[in-house]
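In: sequence first, then the predicted structure, then my questions.
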Amino acid sequence: MKIQTVPRLLREIPEIDRPRERIRSRGAPALSNQELIAAIIGRGVRGHDVSALATEICCCLDKWGLSVSCDDLTAIPGVGEAKACQILAAFELTRRYQNTCFRPKVTSPEEALPFAEDIRHEQQEHVICISLNGAHELIKKRIITKGILNQSQIHPREVFADAITDRAASIILMHNHPSGNVVPSSDDIAVTKKLSQAGDVLGIRLIDHIIVSERGFCSLHQEGYF
């Protein structure tokens, strides 16, 4: 988010050029980041003009992005809880409406399989993790590691760090067996149980661990391994 300086106090700007007037006349895309923030918060407080506040808020957003918290925003002089909540509510609404159109739901192993299609035929084991929101909609798919899956190689921290950033409600782990045999190994089972326990502590449920190959797949959850 590139900062564009707002040179004047809002009260010094002709009414027609003020953020909310410009949204009405030219549309929101015509506004700078600071002007959009100014339109959201509406007005400043004593000693803190809305334009200056908007600039400070944009600096905060440059640092934290969409992961910004209420505490991050209220640390800015002049930004109270009400203004912080206005900004967070606007971000969350945007996120929800953006996601509605293209996020697929994953409610079964079969619905998860397309996300592992690119690793089925790999000659080296690839471990991928897909993070899901509370509605079981896809947030992100990531490769966690490459190589044989064992307890020493994969740590809950590596699996859940991104899921926490995603604000995920749950995850699904998937990896391939180059041999074609999808029967889980003792390491597969041990890692799964370890990650499931870690997920329970973090409040991010491990829904399934699916082993795939060119011959088929095995859902460790469906098979009762955890």
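Out: Structure received.
In: going by C-alpha atoms from here, please, whenever you check contacts or count neighbours.
Out: OK.
In: need the three-state assignment for His121.
Out: Assigned with DSSP: H, G, I helix; E, B strand; the rest coil, His121 falls in the coil class.
In: check Asp62 too.
Out: Asp62 ends up helix, using three-state DSSP.
In: look up how far His177 lies from it.
Out: Asp62 is 42 Å from His177, where distance means Cα to Cα, to the nearest Å.
In: ok, Arg103 - contacts?
Out: Shown in contact with Arg103 (Cα atoms under 8 Å, 6 or more residues apart in numbering): Glu137, Leu138, Ile139.
In: how close does the most centrally placed residue in the chain get to Leu61?
Out: The chain has Asp166 as the residue nearest its centroid, 2.6 Å off, counting by Cα atoms, centre = their mean. Counting by Cα to Cα, the separation of Asp166 from Leu61 is 17 Å.
In: structure B:
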Amino acid sequence: MEVRELPQEDRPRERLIKKGASALSSSELMSVLIGSGIKGKGVAKLSREVLAFLEKHNFDCSADELLTIEGLGAAKATLILAAIELVKRYVARPAVPINSPEKAYQYLIPYADKRQEHFICLSLNGAQELIALRVVSVGLVNRALTHPREVFADPISDRAASVIIAHNHPSGNLSPSFDDREVTDRLREAGDILGIPVLDHIIFCKHGFLSFKEEGYI
């Protein structure tokens, strides 16, 4: 449903004023930044496209790259980039060890409300501090979408000492599937060969998470 079709009190801007920014989903926050869409593409759809583009590029892209998105003009693109830069300068998390699934989950929360499964890899340095968080694939977690080549390409470039892998379950059911376990075993074997061990696999949703390590699967 597009924003204009919602009752006034349910629109993102009004909900932000009444309940605070934390009550909004990531796409709703983006719609507040963008403000409006174009004919044939409302602000809700445009916001989802912009957010997916930014996630794919690890929130590191130029104005020219953003402007390739239909419906996004220079004013909106520069506003988005300015907001990202301010976050990097003033709100970036301090370097702290990610030595528990609870700490890893804090970085994963922005992906918890996604309607498709997002497979994510967190590169960690020798002190288990986050180097980078990247979306490896979008879609059902299986061997094809989570090939070790795709998962470990960036951690190798990062000179990562270890990784944590994670994916969301849009259904809210945190029980690991057969494919989840098979993918975990395969990536652990590859990580051991590369010298970049997989410390944990976290399945998460809006209501919590399951840690393979805590559950004894790793």
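Out: All right, it came through fine. A quick note: this is a predicted structure, and the numbers were derived from the prediction, not measured.
In: before we move on, the earlier item: the more surrounded of Asp62 and His177 of the first structure?
Out: Shown here are Asp62 of the first structure and His177; by other Cα atoms under 10 Å, His177 has more neighbours (25 against 14).
In: map the more buried one across to the second structure for me.
Out: Aligning on TM-score structural alignment places His177 of the first structure opposite His169 in the second structure.
In: quick one: contacts for Asn119 of the first structure?
Out: Quick fix: residue 119 of the first structure reads Ile, not Asn. His126, His175, Asn176, Ser213.
In: what's the lengthiest helix in the second structure aligned against in the first structure?
Out: Longest helix in the second structure, counting residues (DSSP state H): helix 178-194. On the basis of TM-score structural alignment, helix 178-194 of the second structure is assigned to residues 186-202 in the first structure.
In: do stretch 65-84 of the second structure as well
Out: By TM-score structural alignment, stretch 65-84 of the second structure lines up with nothing in the first structure.
In: repeat that for stretch 12-30 of the second structure.
Out: Per the alignment by TM-score structural alignment, stretch 12-30 of the second structure matches no residues in the first structure.
In: from Ala163 of the first structure, how far off is the nearest residue to Pro178 of the first structure once chain neighbours are set aside?
Out: Leaving out its chain neighbours, the residue that sits closest to Pro178 of the first structure by Cα to Cα, 6 or more residues apart in numbering is Gln123, at 5.2 Å. For Gln123 of the first structure, the distance to Ala163 of the first structure (Cα to Cα) stands at 27 Å.
In: and those two? which has more neighbours close in?
Out: Ala163 (23 against 12).
In: aligned to that one, what sits in the second structure?
Out: Match for Ala163 of the first structure (TM-score structural alignment): Pro155.
In: give the contact list for that match.
Out: Residues counted as contacts of Pro155 of the second structure (Cα under 8 Å, 6+ apart) are Ser123, Val163.
In: ok, back up a step: please say which position in the second structure the residue nearest to Pro178 of the first structure maps to.
Out: Match for Gln123 of the first structure (TM-score structural alignment): Arg115.
In: relative to Gly147 of the first structure, how far out is the residue nearest to Pro178 of the first structure?
Out: Distance from Gln123 of the first structure to Gly147 of the first structure, counting by Cα to Cα: 10 Å.
In: how many residues are close by Arg186 of the second structure?
Out: By other Cα under 10 Å, the burial measure for Arg186 of the second structure, its neighbour count, is 14.
In: Asn99 of the second structure and Gln128 touch, don't they?
Out: Yes - using Cα atoms under 8 Å, Asn99 of the second structure makes contact with Gln128 at a distance of 6.7 Å.
In: and the longest helix along the first structure, what does it pack against?
Out: Taking DSSP H as the criterion, the first structure has its longest helix at helix 81-102. Packing partners of helix 81-102 of the first structure (3 or more Cα pairs under 8 Å, 6 or more residues apart in numbering; DSSP states H and E): helix 33-41, helix 70-74.
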